[in-house]
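K.L.:
When you get a sec, could you give me coordinates for this:
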Amino acid sequence: MTKLRLAIVGAGPAGIYAADILLKAEKQFDVSIDLFEHLPAPYGLVRYGVAPDHPRIKGVVNALREVLDRGDIRLFGNVHFGEDITLDDLKRHYNAVIFATGAVRDADLEIPGIDAAESYGAADFVSWFDGHPDVPRTWPLTAPSVGVIGNGNVALDISRILAKHAVDLLPTEVPQNVYEILEASPVTDVHVFGRRGPAQVKFTPLELRELGELRDVDMVVYDEDFDYDDASRAAIETNKQVKVIDRILQSWRQRDSVNNAGGTASRRLHLHFWAKPVEVRTDSEGRVAALVYERTTPDGEGGVAGTGELREVPMGQLYRAVGYFGSPLPGVPFDEKHGVIPNHEGQVISHDSNERIPGMYATGWIKRGPVGLIGHTKSDAMETVQHLVNDQGSWWQPEDPSEDAIPALLAERGVAWTDLEGWHRLDEHEISLGAPHERARIKVVPRDEMVKVSRAE
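P.N.:
The predicted model follows:
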């Protein structure tokens, strides 16, 4: 019987779901799958892109764990594609590859002053508070007033972490270095800016509701933002999710903190709608001093139009959460405009000729851009895998498809890779670090320490 030797680059949800779907698919061949991950631990953005106080979302890890723990997928962690293993290596040892590398860079926001000191992208801040091994251990929380641009869940994650009292994060898996810096944070006011109205936000109701449950944090909304047009009213009436979001926001309008009148908490979280950022003002040293925004108004077609009215909110730091963007991979076609690998339903195509490139596939955010939740990731993987199965006639014909070849190759190159057993070791170690403090776990942050624990060195 024919055997498919498949490499998957990226061990986040997209890569793991693709492996699982392929193993369960009806096919006329056996399958052997190797997952390559540049981090020493698997799970991608579920481990390094979701705020530590989201245990319900992190429940996705349990489903991913079940897939890996079956034992029919090999994991090679701490392996950098393009350095430790190349596209030519994959062609020599596999029949095909699926790229599932996600999107971890920040999308650009082109307004004057956005590159000022104390202006940051969401991705870097999220990586820091999630204990990503490849970012600095420190973060300069120095300003009482900070701004967050964006009306999606990442913007809410950042706002919640900035506004929340650090002690309330202790039951989670927040890294110790992150807890200590948040504990010393001077932040009192977090301002969140979205260019559209309350009925057009990209938050999920769960995320929004959690904001209003923060201890000793007043939610500040502004009555002027709730003068709904027909399109907004229709969205509220016809869309259950929008209706719930509106109900939450309307409940906040009844609180004493509305329009800054009479709130009693030590911290405040302000939601500014109809606010299109136009400029970051800086001080004499080039640091963020204020955000200038233009008031917008509904255009009657679900979008917005500018009013010409400019407003300024003083602040000492700014975070932009306007979307993530994919990164190019050595030897792999890349669409610089959209931040994805060019593809047709997951089949990689040449960026110049639109011709299909045999043996190469994509799934997840590097395939379609950083939109959608876990459900989209699964259907994405299904589409890609279906093409892979049907394309048997155009698979690569590897010189050495033996399963021993990859460990031998990595050993020869001096790569200290981690495997599934090593991940179990690291997982148990982190849980044991948290146990004496009644914490879910304490993440090991330095890469070299993660590798040493994983490899029992």
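K.L.:
Could you use CA atoms for every contact and neighbour count after this?
P.N.:
OK.
K.L.:
Where do the strands of the stretch 201-350 of the chain begin and end?
P.N.:
Along the stretch 201-350 of the chain, the segments classed as strands by DSSP state E, counting those that start in this stretch run 217-220, 267-272, 275-282, 288-298, 304-314, 317-320, 324-325, 343-344, 347-349.
K.L.:
any idea how far residue 45 is from residue 364?
P.N.:
12 Å (Cα to Cα, to the nearest Å).
K.L.:
If you count surrounding residues, which of the two has more?
P.N.:
More crowded of residue 45 and residue 364, by other Cα atoms under 10 Å: residue 364, with 33 against 20.
K.L.:
List the single closest residue to that one in space, sequence neighbours excluded.
P.N.:
In this structure, residue 364 finds its nearest non-sequential neighbour in residue 14, 5.0 Å apart by Cα to Cα, 6 or more residues apart in numbering.
K.L.:
Following up with a second sequence; could you model it the same way so I can compare the two?
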Amino acid sequence: MSVNRVAVIGSGPSGAYTAQLLTEESEAPVEVDVFDRLPTPFGLVRYGVAPDHPRVKSITTSFADVFEETPGLRFLGNVRIGADLGIDELRSHYDAVVFANGAPLDRRLGIPGEDLSGVSAVREFVSWYQGHPDQDPDAFILDGTRAVVVGLGNVALDAARMLVRETEDLRRTDIPEHIVTAFSESTIDEVVVIGRRGPAFARFTNKEFIELLEVESTDVLIDPADLVLDASQQAQLDSDPAARRLFATFQKAAERGSLGRAKRIRFIFDRTPAEFLGDEKVTGLRLVRTSDPSKSEVLDVDLALRSVGYLGEPFAGLPFDDRTGTIPHRDSRVVDGDEVVPGVYVAGWIKRGPNGVVGTNRKCALETVTSILEDFAGRDRGPRGTDAAAVDALLRSRGVEVVDWRAWRDIEAAEIAEGEAAGRERVKLHRRDDLLRAAAGAELVGARAGV
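P.N.:
Presented below is the predicted three-dimensional model:
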């Protein structure tokens, strides 16, 4: 029987769920190749989910079971789509191509001083402490005393929490050893989290905020005056039970006040960043009241992180919506204007924008898989994709060092060995050449993984 072949671009949650559901839901034989530009799978679960959230990161175990136990499902890491393989080549080798490559770019504030040294996207900070191979390991030096985080999403809270974590807490995670050292040498003792809207519109979850309150080294401070609601905020609370629960926890934090702890995370609301101050390096941030721009204040700042959203990245040869940072689609089928692009689909953040939690991607992936299988069933001819050997031969001819699932397991073994050498459970390799050496079976313990 002929086999339908599908390429999935991206091995994060949306890509992994898409691959899993394709193999589970298809009544006809299907083979799925999951590509990733990194030598490692799992995308934002590995490089985005906070390292001190092991329960969320543990979903990689179920994804790993799918890759290991599903015939016809392959991982092909270290392959750059658009460079090592073109989109037209993918469409010629596969019956369907699913772009599930996330949203790797950042929204900007668009204010003066945003390009000063010391002002960064929170994504860059997260990539740094997570040991992302594309991030400079020396990108952040945590000197000074005050950091600001602009934004009220879960990632903003993750960044704030990581900035006050104690060294012993970090050593229980898999972040690289040089990152643990950098945090242990940090002199930052205050983090100011800035919301451009009022507290009723905070986007992080009540669970995330409660976790912050439980960090024993740190006071969490909210000025009760910032919790006085206007009509729009009251309407938000009236209509949203989750917002009411979070606001009630804000009130408890404000009542608790300072406990005299060594570090502080301070929340301020209804403030819009207007200008970063400084000559070459940021020294301050001018804020204006969102509800009354005639009122302003200046904060002294040593590190500034903006956490105001992510954007997808356009692919040559595919339509793209610059406003939303997504690939246009109709029922997960990519569309160029009013025309469907045959055989090309989307899933995850590149489809719907950066929203939801890890589990949200399963429902999104099921929508995509449903459309793919409907199209397969409605064709008046059989599959046209080539076999796996043809794709492998093409990549070999171009000198691409493909990291397959077995090679990924070798990387995992190397990271566990590095952890044992450092007295930790596991230490993430953060240099691409070390990842590729481990994938080839090279011995790395005591080499450069902690440098």
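K.L.:
could I get the strands of the stretch 201-350 of the first structure as JSON lines with distance to residue 119 of the first structure?
P.N.:
Shown next, in JSON lines, are these (distance: least, Cα to Cα, whole Å):
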{"stretch": "strand 217-220", "distance to residue 119 of the first structure": "23"}
{"stretch": "strand 267-272", "distance to residue 119 of the first structure": "19"}
{"stretch": "strand 275-282", "distance to residue 119 of the first structure": "9"}
{"stretch": "strand 288-298", "distance to residue 119 of the first structure": "7"}
{"stretch": "strand 304-314", "distance to residue 119 of the first structure": "13"}
{"stretch": "strand 317-320", "distance to residue 119 of the first structure": "5"}
{"stretch": "strand 324-325", "distance to residue 119 of the first structure": "16"}
{"stretch": "strand 343-344", "distance to residue 119 of the first structure": "34"}
{"stretch": "strand 347-349", "distance to residue 119 of the first structure": "36"}
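K.L.:
what ranges do the helices span in the stretch 301-450 of the second structure?
P.N.:
349-352, 360-378, 388-397, 405-421, 432-439 (DSSP state H, counting those that start in this stretch).
K.L.:
ugh, typo on my part, it should be the stretch 1-150 of the second structure
P.N.:
13-25, 44-47, 54-57, 59-69, 87-93, 122-130.
K.L.:
matching residues in the first structure for the third one?
P.N.:
Residues 55-58 of the first structure are where helix 54-57 of the second structure aligns, with TM-score structural alignment as the criterion.
K.L.:
Identify the residues contacting the matching stretch?
P.N.:
Stretch 55-58 of the first structure is contacted from outside by 46, 47, 50, 172, using Cα atoms under 8 Å, 6 or more residues apart in numbering.
K.L.:
Of those residues, which is the nearest to residue 59 of the first structure?
P.N.:
The shortest gap between residue 59 of the first structure and any of the contacts of stretch 55-58 of the first structure belongs to residue 46, at 9.1 Å (Cα to Cα).
K.L.:
My understanding was that the closest one contacts residue 61; is that so?
P.N.:
Yes. Using Cα atoms under 8 Å, residue 46 of the first structure is in contact with residue 61, at 6.9 Å.
K.L.:
Would you tell me which one of the helices of the stretch 1-150 of the second structure is buried the most?
P.N.:
Mean neighbours per residue, mean count of other Cα atoms under 10 Å, is largest over these for helix 13-25, with a mean of 24.
K.L.:
With the first structure overlaid, how far apart is that one on average?
P.N.:
Once fitted to the first structure, helix 13-25 of the second structure is off its aligned match by 1.0 Å on average (mean Cα distance after the TM-score superposition for the first structure).
K.L.:
counting contacts, what elements does that helix pack onto?
P.N.:
strand 4-9, strand 30-36, helix 59-69, helix 360-378 (3 or more Cα pairs under 8 Å, 6 or more residues apart in numbering; DSSP states H and E).
K.L.:
center of the first structure - which residue?
P.N.:
residue 49 (4.1 Å; Cα atoms, centre = their mean).
K.L.:
list the contacts for that residue?
P.N.:
123, 126, 127, 130.
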